[in-house]
Structure formats: C-alpha cells, structure tokens
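# sequence and predicted structure, then a few things I'm wondering about:
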Amino acid sequence: MAGYLSFAAPETEFKLVWEEVEIGTGGLTEKRPTGEIRCVECGATAWNIDDFPHEQDCPQRFVHSRWYAEQLLG
C-alpha cells in the first residue's frame, strides 16, 4: 500500500459541509452537517471520499480510503 495518500493523512485536508437551518419562526438557526465533504485545495464536494470530482491540478486528486486503494491495487 506504499505510495498512496489517505484522506486521513495529516498532509491532506477535507472539511465537512454544513448548512444553516432556521428553527421555528423566531429567527433562530442552527448549523447541521449536510453529509457532503469539501476538498480544501480545489473546493470540489462529494458524498464519498473515493468519488471526488477534483480539479485536474488538485494535489489531493488521488487521495482515497485504504479500502478503495486496496481494491484498485488488488
């Protein structure tokens, strides 16, 4: 498994996407996670860490989970 970059590696950065939702009618809001993940480098979002539409020149373009890398490298 040498040579692949994991999304959990300290040198990669992804953020959870949050939305602000109004609660009731008094103007009170709360932030909730949408379930999406955003690449900090290129701004691409996806529902799955292994299925990102990264920009061509994004340094995190080939970042995947260990499971996905094992399936590709067999």
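Looks like it came in fine.
# only C-alpha atoms from now on, for both contacts and neighbour counts.
Will do.
# secondary structure class for the residue nearest to the spatial centre of the chain?
Centroid-nearest residue in the chain, with CA atoms, centre = their mean: I37, separated by 3.2 Å. Under DSSP: H, G, I helix; E, B strand; the rest coil, I37 falls in the strand class.
# another one to put next to it:
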Amino acid sequence: MTDLGARSFADRDTEFYIDESKTPVTVDGYAKGEPMILGCRYCSAQVLLTRDPTDPGVDDFSHDTDCPQRFVRSRWFRRQLTE
C-alpha cells in the first residue's frame, strides 16, 4: 500500500509480533506458551493480549514518533472514524 495513512495491521508490509508466556499460569495468569503480548517490530509499542474485547489492541498502540508503523490502524477503526 502506498498511502501510509491507510495502512492496516493486516497488510503484508506491516510487521508485528506475538510473545508467548514463558512461565506457568500461576506466575502471570497465562499458561506457558499462550500468546501474551502483541508488539510492533519497529518500536517499543506493545499491548497485553486479553480475552476482554474492550482492552487496548493494535489500534491503541503508542508507537514511537519515528516509527514507520505509527499510523497503522485496522480498517474497522478507520470506518468508525468516518461514520
């Protein structure tokens, strides 16, 4: 995609990672190997993955100001802004 303002986290040219829990559920509330953190490959932005749909997600990332993915948002999020 050439329009950086319209990039989605699902586009092929964006890069995010998922870190898994490395400890038992008794330590951090996540089973060992369960997805725990979603993060940006280019900066320090990350969120804790939870089952609660109202918790912050990829649209709520606080990317560093020089991050090339700073304005990446889901298509759903963009539609909410224009309706």
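Now that the structure is in, tell me what you want to look at. Predicted model only: the values in this text are computed from it and were never measured.
# just checking, the residue nearest to the centre of the first structure touches W47?
Yes. At 6.2 Å, I37 of the first structure counts as touching W47 under the criterion of CA atoms under 8 Å.
# picking up where we left off before, how close does the residue nearest to the centre of the first structure sit to C58 of the first structure?
Separation of I37 of the first structure from C58 of the first structure (CA to CA, to the nearest Å) stands at 15 Å.
# mean deviation, the longest helix seen in the second structure versus the first structure?
Secondary structure of the second structure per DSSP state H: the longest helix is helix 75-82. Compared with the first structure after fitting, helix 75-82 of the second structure deviates on average by 1.1 Å (mean CA distance after the TM-score superposition for the first structure).
# what range in the first structure matches that helix?
Per the alignment by TM-score structural alignment, helix 75-82 of the second structure matches residues 66-73 in the first structure.
# name the residue most distant from the centre of the second structure?
The second structure, CA atoms, centre = their mean, max distance from centroid: T26 (25.0 Å).
# doesn't that one belong to a strand?
No. Read with three-state DSSP, T26 of the second structure is helix and lies in no strand.
# which residues in the first structure form strands?
5-6, 14-23, 28-39, 45-46, 63-64 (DSSP state E).
# equivalent range in the second structure for the first one?
Structural correspondence for strand 5-6 of the first structure: residues 7-8 of the second structure, per TM-score structural alignment.
# contact partners of that stretch?
Under the contact criterion CA atoms under 8 Å, 6 or more residues apart in numbering, stretch 7-8 of the second structure has outside partners M1, T14, F71, V72, R73, S74, R75.
# pull out the buried residues from the residues you listed.
T14, F71, V72, R73, S74 (16 or more other CA atoms under 10 Å).
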